[in-house]
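K.L.:
my questions concern the predicted model and sequence given below.
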Amino acid sequence: MDILVLGGTRFLGRFIVEYALEKGHSVTLFNRGNNTDIFPDLEQLIGDRNGELEVLQGRAWDAVIDTSGFIPKQLETSGRVLKDVNHYTFISTCSVYQNNADPGIDEGGDVLTLSEEKLAEITNSEDKAQLGQFYGHLKAMSEKTIEKELPGKVLTIRPGLIVGPFDYTDRFAYWVNRVAKGGEVLAPGRPERPIQFIDVRDLAKWTVELVERKVTGTFNALGPDYELPMKEYLEASKKVSNSDATFTWVPEKFLLDNEVGPWGEMPLWVPEDFPLVEGERPWRGFMAFSNKKAVVEGLTFTPITETVQAVLEWEKTREPSEQKLAGMKPEREVELLKLFKETK
């Protein structure tokens, strides 16, 4: 197949490209030209999702895999320029769902919406923080936009947290690194609290296989295929790194009383018993979405220990001075552990 990848050089895209090439497909990249050295032998078309699409005019591909779009206008213009494509894959997110409170939400769950006025305000704003705040809303509306432009041709994949080598968010890597360092580790909430994520290599492989079979429709893409406790993940990290780490499980109330930030400062933690937003229910479903439809369609999961090992190996290639985007600072962890013991 001739495949056009919109993006393709940073994280998920690079693994999609690698797997597609392994399967013998021809791949063309379209991006802003920031990482042209990653696939130097591929045709790389330089442009911008926000209007500079001229290089795509008059070209034909069997399939498009869109890893980068999240503003509806981007999907509208891409769909029109690429209207003759046979199959269009849009990588969306589980953040599109309105309901984060109830575990087991499947692809039929209601998604977020925006008024036309609010959408115009957000997309015309130069405030990147606002774009992040409405990320799920924009992805949900982008799904509807590309389906409208290319009816019956769209595969929409809604991943949860994507993890693995080259994961620049540092959410998964924080725990792998912290446990590898050993010592007393501050662990959030209760040990049996369930978590979900998807290895980037599993997601890339499955995406290409769906494209090959021209599968359409919407799928949640996250794992594993059983309820994974946070404790099991941390113990797997300890085993792989052969560390002497011990885990002190600190109640949610203590963390919130001491203004520990969920998800960012304390990755993979969202309170079970306390709402993130006043007036809402706690987000018990945020890492408990249904993946049954994807599993039936062939999604498989790498063992956790192998994912941890891959991240550890990749971490060795990073510069020590590189700024981490998530995780608790060591001195803050020591301070909180000391305070917790004093107040028990």
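P.N.:
Nice, I can see it.
K.L.:
CA only for contacts and neighbour counts going forward, please
P.N.:
Will do.
K.L.:
and for residue 76, the neighbour number?
P.N.:
By other C-alpha atoms under 10 Å, 19 other residues sit near residue 76.
K.L.:
please read the previous query as pertaining to residue 184.
P.N.:
Neighbours of residue 184 (other C-alpha under 10 Å): 16.
K.L.:
I figured it was touching residue 246, is that so?
P.N.:
Yes. The criterion here is C-alpha atoms under 8 Å, and residue 184 meets it with residue 246 at 4.9 Å.
K.L.:
if I look at residue 329, how far off is residue 135?
P.N.:
Distance of residue 329 to residue 135, computed by C-alpha to C-alpha, to the nearest Å: 26 Å.
K.L.:
which one's more surrounded, those two?
P.N.:
For residue 329 and residue 135, the more surrounded residue by other C-alpha under 10 Å is residue 135, and the numbers stand at 16 against 11.
K.L.:
list the contacts of residue 193.
P.N.:
Applying C-alpha atoms under 8 Å, 6 or more residues apart in numbering to residue 193 gives the contacts 229-231.
K.L.:
please indicate which of those are buried?
P.N.:
With burial judged by 16 or more other C-alpha atoms under 10 Å, the buried subset of the contacts of residue 193 is 230-231.
K.L.:
in helices, which of the contacts of residue 193 fall?
P.N.:
Judged by DSSP state H, helices contain the following of those: 230-231.
K.L.:
from the contacts of residue 193, which is closest to residue 173?
P.N.:
residue 230 (14.2 Å; C-alpha to C-alpha).
K.L.:
pretty sure the closest one contacts residue 194?
P.N.:
Yes. With contact defined as C-alpha under 8 Å, residue 230 counts as touching residue 194 (5.9 Å).
K.L.:
quick one: distance of the host helix or strand of residue 89 to the chain centre.
P.N.:
Element membership for residue 89, per DSSP states H and E: strand 87-91. In terms of C-alpha atoms, centre = their mean, to the nearest Å, the centre of strand 87-91 is set 16 Å apart from its chain centre.
K.L.:
adding another structure so you can compare the two:
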Amino acid sequence: MASYDAALFVGGTRFIGRHTVEAFLDGGYDVTTLTRGEHDDPFADRDGVENRTGDRTVRADLAAARDAVDPDVVVDLVGLHPGEVREATDVFADARYVYVSSGSAYVPGDVPMREDHTPLHPCDPEQEDDDSAETYGPRKAECDRAVFAAAADGVEAMAVRPMLVQGPHDYTERFGYWVNRVAEHDEVLVPGDGGSLLHRVYVADLADALLLVAEEGEPGEAYNAADRTAYSLDRSLELIADALDTEVKPVHASERELAAHDVDPGDVPLYAPSPMLASTGKLAALGWEPTPPAESVAETALAHVEAGVTGPEDSLDRASEEAAIEALTE
């Protein structure tokens, strides 16, 4: 294994970056984060971590960080538009560049989705600079293609595609919705039969994957990151209840039953009407071993309860949920 000492994170102070900085510190790296300074820096007083204020959309800021740090590894956590990734792979052409992509880059359909077989979303030129949720997948796919193009030109560039990420400090609060429901209520409304499968990855395991790919990954490759064991919504509730030493009863409802009570299943976090699963064989071949779900869910649930996480603001409100539960259990 090659020896690398200096890591530059584009982003790095919120959720995925926060855990990945810790993994790189544990790996013996000196770490610099490049951020706009809009959020609290959890590493402000940590040895081995420096922060530079800059905007990743400004080439001069990227170049200044490169010249100051001379990074062996660059981890790009906040590339949302293909032009940003093209710029970054050019500025950091002499480093090993790891781009944090997404399982949303895939065209849904394959079960499981495989890096070298499942097609990526097309991305029209007008979509590249868009910021809507509808173009997120196509933009991530085009960012991956930018990584592959850079690798073809000799840059040691790689992509990691996490499925839905959960864990402590998750500001999206999607898994926190379910933790709060289990912590506060005896019954919770679950769309479908409870078997909804949306593949997820524990954030600390994703951090380890990013470190592993930075050191051992093959330029021009993409690596899926997801738990080796996929588990359903009902199983999630069981694991959360075990962690919190409580009990919960899922109340299942079909989409027709939900509609009859004015509940949109899309307002329920983590519900997937069709299985969304990703193959993780490529990452496992590098030696990646994720945390068992019972352990990762327990750590996440306890952290969410301590932080007072309740769920996304636009998720199903409890009053509507209770009305539906009452009608369904009469």
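P.N.:
Everything's here; your move. Everything quoted here is computed from the prediction, not taken from an experiment.
K.L.:
now what about the TM-score between them?
P.N.:
The TM-score (TM-score structural alignment, normalised by the length of structure 2) is 0.88; 316 aligned residues with a C-alpha RMSD of 2.2 Å.
K.L.:
rewinding a little: give me the contact list for the strand holding residue 89 of structure 1.
P.N.:
Strand 87-91 of structure 1 is contacted from outside by 62-69, 143, 150, 153-159, 211, 214, using C-alpha under 8 Å, 6+ apart.
K.L.:
mind listing which of those residues are in helices?
P.N.:
143, 211.
K.L.:
now the contacts of strand 87-91 of structure 1: which count as buried?
P.N.:
Here, 16+ other C-alpha under 10 Å leaves 62-69, 143, 150, 153-159, 211, 214 buried among the contacts of strand 87-91 of structure 1.
K.L.:
which residue lines up with residue 171 of structure 1 in structure 2?
P.N.:
Matched to structure 2 by TM-score structural alignment, residue 171 of structure 1 sits across from residue 174.
K.L.:
how close does its match sit to residue 316 of structure 2?
P.N.:
From residue 174 of structure 2 over to residue 316 of structure 2 (counting by C-alpha to C-alpha), the distance is 11 Å.
K.L.:
tell me, what's touching these two both at once?
P.N.:
With C-alpha under 8 Å, 6+ apart, residue 174 of structure 2 and residue 316 have no common neighbours.
K.L.:
strands of the stretch 101-250 of structure 2, start to end?
P.N.:
Assigned by DSSP state E, counting those that start in this stretch, the strands in the stretch 101-250 of structure 2 fall at 156-162, 164-166, 187-191, 200-202, 222-225, 249-253.
K.L.:
among these, which comes closest to residue 128 of structure 2?
P.N.:
strand 156-162 (18.0 Å).
K.L.:
mind listing residues that contact that closest one?
P.N.:
89, 93-103, 144, 147-148, 150-151, 200-201, 206, 210, 213, 217-226.
K.L.:
returning to what we had before: burial measure for the match of residue 171 of structure 1, as a count.
P.N.:
21.
K.L.:
likewise residue 87 of structure 1?
P.N.:
Per other C-alpha under 10 Å, the neighbour tally for residue 87 of structure 1 reads 24.
K.L.:
try residue 275 of structure 2
P.N.:
Around residue 275 of structure 2 there are 18 residues (other C-alpha under 10 Å).
K.L.:
which residues touch it?
P.N.:
Applying C-alpha under 8 Å, 6+ apart, we find residue 275 of structure 2 in contact with 111, 196-198.
K.L.:
just the buried ones from those?
P.N.:
Looking at those with 16+ other C-alpha under 10 Å, the buried ones turn out to be 196-198.
K.L.:
nearest to residue 62 of structure 2 among the residues you listed?
P.N.:
residue 198 (35.3 Å).
K.L.:
grab the nearest non-local neighbour of the closest one.
P.N.:
Leaving out its chain neighbours, the residue that sits closest to residue 198 of structure 2 by C-alpha to C-alpha, 6 or more residues apart in numbering is residue 276, at 4.9 Å.
K.L.:
that neighbour contacts residue 106, doesn't it?
P.N.:
No. Using C-alpha under 8 Å, residue 276 of structure 2 is not in contact with residue 106; the gap is 10.2 Å.
K.L.:
give me the common contacts of those two.
P.N.:
residue 113.
K.L.:
quick one: stretch 206-224 of structure 2 to chain centroid distance?
P.N.:
Worked out by C-alpha atoms, centre = their mean, stretch 206-224 of structure 2 lies 14 Å from the chain centre.
K.L.:
report the buried residues of it.
P.N.:
Neighbour counts over stretch 206-224 of structure 2 (16+ other C-alpha under 10 Å) mark 206-215, 217-224 as buried.
K.L.:
what's the answer for stretch 279-298 of structure 2, then?
P.N.:
In stretch 279-298 of structure 2, counting by 16+ other C-alpha under 10 Å, buried: 279-284, 288, 290-291, 293, 296-298.
K.L.:
with stretch 323-330 of structure 2 instead?
P.N.:
324-325.
K.L.:
need the residues that contact it.
P.N.:
187-189, 251, 253, 258, 261, 263.
K.L.:
repeat that for stretch 209-216 of structure 1.
P.N.:
Residues contacting stretch 209-216 of structure 1 (C-alpha under 8 Å, 6+ apart): 1, 63, 87, 89, 152-156.
K.L.:
quick one: which of the residues you listed is nearest to residue 113 of structure 1?
P.N.:
Nearest to residue 113 of structure 1 among the contacts of stretch 209-216 of structure 1, counting by C-alpha to C-alpha, is residue 156 at 16.9 Å.
K.L.:
tell me where the stretch 201-330 of structure 2 has helices.
P.N.:
Secondary structure of the stretch 201-330 of structure 2 (DSSP state H, counting those that start in this stretch): helices located at 203-216, 233-244, 255-260, 281-285, 293-307, 318-328.
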